[in-house]
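Engineer: need coordinates for the below:
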Amino acid sequence: MSRLVPHPLMSATLLLAWLLLTRFSVGMALLGAAVALIAGLAMAPLGMPAVRIRNWTKVIRLLGIVSVDVVRSNIAVVRLILSGPDACAARASFLELDMSLRDRHALTVLAVIITSTPGTTWVEYDPESGRLMLHVLDLIDAAYLTRQIHERYEALLLEIFE
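Structural biologist: Alright, predicted model coming up:
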């Protein structure tokens, strides 16, 4: 099975996304399955190991936390934008964090979380030192945000992937 579907989680996710974005029919399901299988086979020569989820309950918890954080960030960014350009420029800053994460999949998920949260952008990551640089639109307390990222995201990602 692993030769035919070397990346089952990626293939299943791709098929699910395909079915959600198209009208459901048998033909679309078959085409989506073919695309998902071909994409999984195309990933095999890249030498990327298949994703191994160690704790599915933590995945669900992380999804809930991220969903709430994205909604809160959307509200905060809207308020900031409506308060005028001076408010945005006053507290925009770069933040450097020392990360314990080393797994490529976990880092990819963290990059997606940070980038999809309004007001934060993943700028740079140094794999040798584990140093992550972010740009934050409204940085009020650097120590608090650092603690939040470590406790809310990094800790769960460590339990999920490593």
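Engineer: C-alpha from now on. contacts and neighbour counts both.
Structural biologist: OK.
Engineer: helix, strand, or coil at T121?
Structural biologist: strand (DSSP: H, G, I helix; E, B strand; the rest coil).
Engineer: tell me the buried residues in the helix ranked longest in the chain?
Structural biologist: Counting residues, the longest helix found in the chain (DSSP state H) is helix 56-82. Using 16 or more other CA atoms under 10 Å as the test for burial, helix 56-82 gives K58, V59, L62, V66, D69, V70, S73, V77, L80.
Engineer: could you also give me the structure for this next sequence, so I can compare it with the first?
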Amino acid sequence: MKRWLPHPVLSILLFITWLLLSADLSLAHIVLAAILAWAIPYVCRSFLAGLPPIKNPLAALRLLFVVTYDIVVANVVVARLILGSTKKLRPLFVEMPIALTQPMSISLLASIITMTPGTVSAELTDDNHVLIIHALDCADPSALIADIQNRYEKPLMEIFGC
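Structural biologist: So this is what the prediction gives:
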């Protein structure tokens, strides 16, 4: 079974997503959703082979809501910053030590930081222990680091059991 359907949860999510996006429950869309739900994970199985298992799905759902909320709020904050006086901006590079060890969880952390307007993951050091982040406006680097660690890194550690 695992050989022909390598990621069943992903297949189910792809099937549901296709039907929601197409907003059509005709037989043609159901068949297309089934084909895509099987083919995408099957073709991408070698890329998905190193994924760590999710230990706490509820924590993943909570993190999804936190990230979505933070993106919405950060969009408003960045819009105000950009529309206001740019002389008040305090751009800054911050070196954040990370406790995550799995490459996928580190990548997810960097992606979450980059998706949140006002911050960008700029670089990961060679030893994978420090993430360099650029902040558009940062008055307190230690508060930014603590916020990222509490809101994103700790939940990722809980999700993947790092």
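Engineer: before we move on, back to that, turn the buried residues of helix 56-82 of the first structure into TSV, columns for distance to A17 of the first structure.
Structural biologist: Output for those, formatted as TSV (distance: CA to CA, whole Å):
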residue	distance to A17 of the first structure
K58	22
V59	18
L62	20
V66	19
D69	23
V70	20
S73	25
V77	28
L80	33
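Engineer: and those residues, which is closest to V35 of the first structure?
Structural biologist: For the buried residues of helix 56-82 of the first structure, the minimum distance to V35 of the first structure (CA to CA) is 25.5 Å, reached by V59.
Engineer: give me the distance from the longest helix of the first structure to the chain's centre.
Structural biologist: 12 Å (CA atoms, centre = their mean, to the nearest Å).
Engineer: now for the buried residues of helix 56-82 of the first structure: which two are most distant?
Structural biologist: The distance between the two most remote of those (CA to CA) is 32.0 Å, for K58 and L80.
Engineer: if we can go back for a sec, which one among the buried residues of helix 56-82 of the first structure gets closest to A142 of the first structure?
Structural biologist: Using CA to CA, S73 is the member of the buried residues of helix 56-82 of the first structure that lies nearest A142 of the first structure, at 16.0 Å.
Engineer: residues touching that closest one, list them.
Structural biologist: Counting by CA atoms under 8 Å, 6 or more residues apart in numbering, S73 of the first structure makes contact with T117, P118, G119.
Engineer: next one: the first one from A143 of the first structure, what distance?
Structural biologist: Just to be clear, that refers to T117 of the first structure. 18 Å (CA to CA, to the nearest Å).
Engineer: between these two, who's got more neighbours?
Structural biologist: A count of neighbours by other CA atoms under 10 Å puts T117 above the other of T117 of the first structure and A143, at 19 against 11.
Engineer: trace the more buried one over to the second structure, please.
Structural biologist: Using TM-score structural alignment, the equivalent of T117 of the first structure in the second structure is T116.
Engineer: for that match, which non-adjacent residue is spatially closest?
Structural biologist: Leaving aside its chain neighbours, T116 of the second structure sits nearest to I71 (4.9 Å; criterion: CA to CA, 6 or more residues apart in numbering).
Engineer: which residue of the second structure lies farthest from its centroid?
Structural biologist: L27 (33.3 Å; CA atoms, centre = their mean).
Engineer: flag every buried residue along stretch 154-162 of the first structure.
Structural biologist: Under the neighbour-count criterion of 16+ other CA under 10 Å, stretch 154-162 of the first structure has E154, L156, L157, L158, I160, F161 buried.
Engineer: filter these down to the ones in helices?
Structural biologist: Reading helices off these with DSSP H, I get L156, L157, L158, I160, F161.
Engineer: returning to that earlier point: so can I have JSON lines of the contacts of S73 of the first structure showing distance to A33 of the first structure?
Structural biologist: Converted to JSON lines, the contacts of S73 of the first structure look like this (distance: CA to CA, whole Å):
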{"residue": "T117", "distance to A33 of the first structure": "31"}
{"residue": "P118", "distance to A33 of the first structure": "33"}
{"residue": "G119", "distance to A33 of the first structure": "36"}
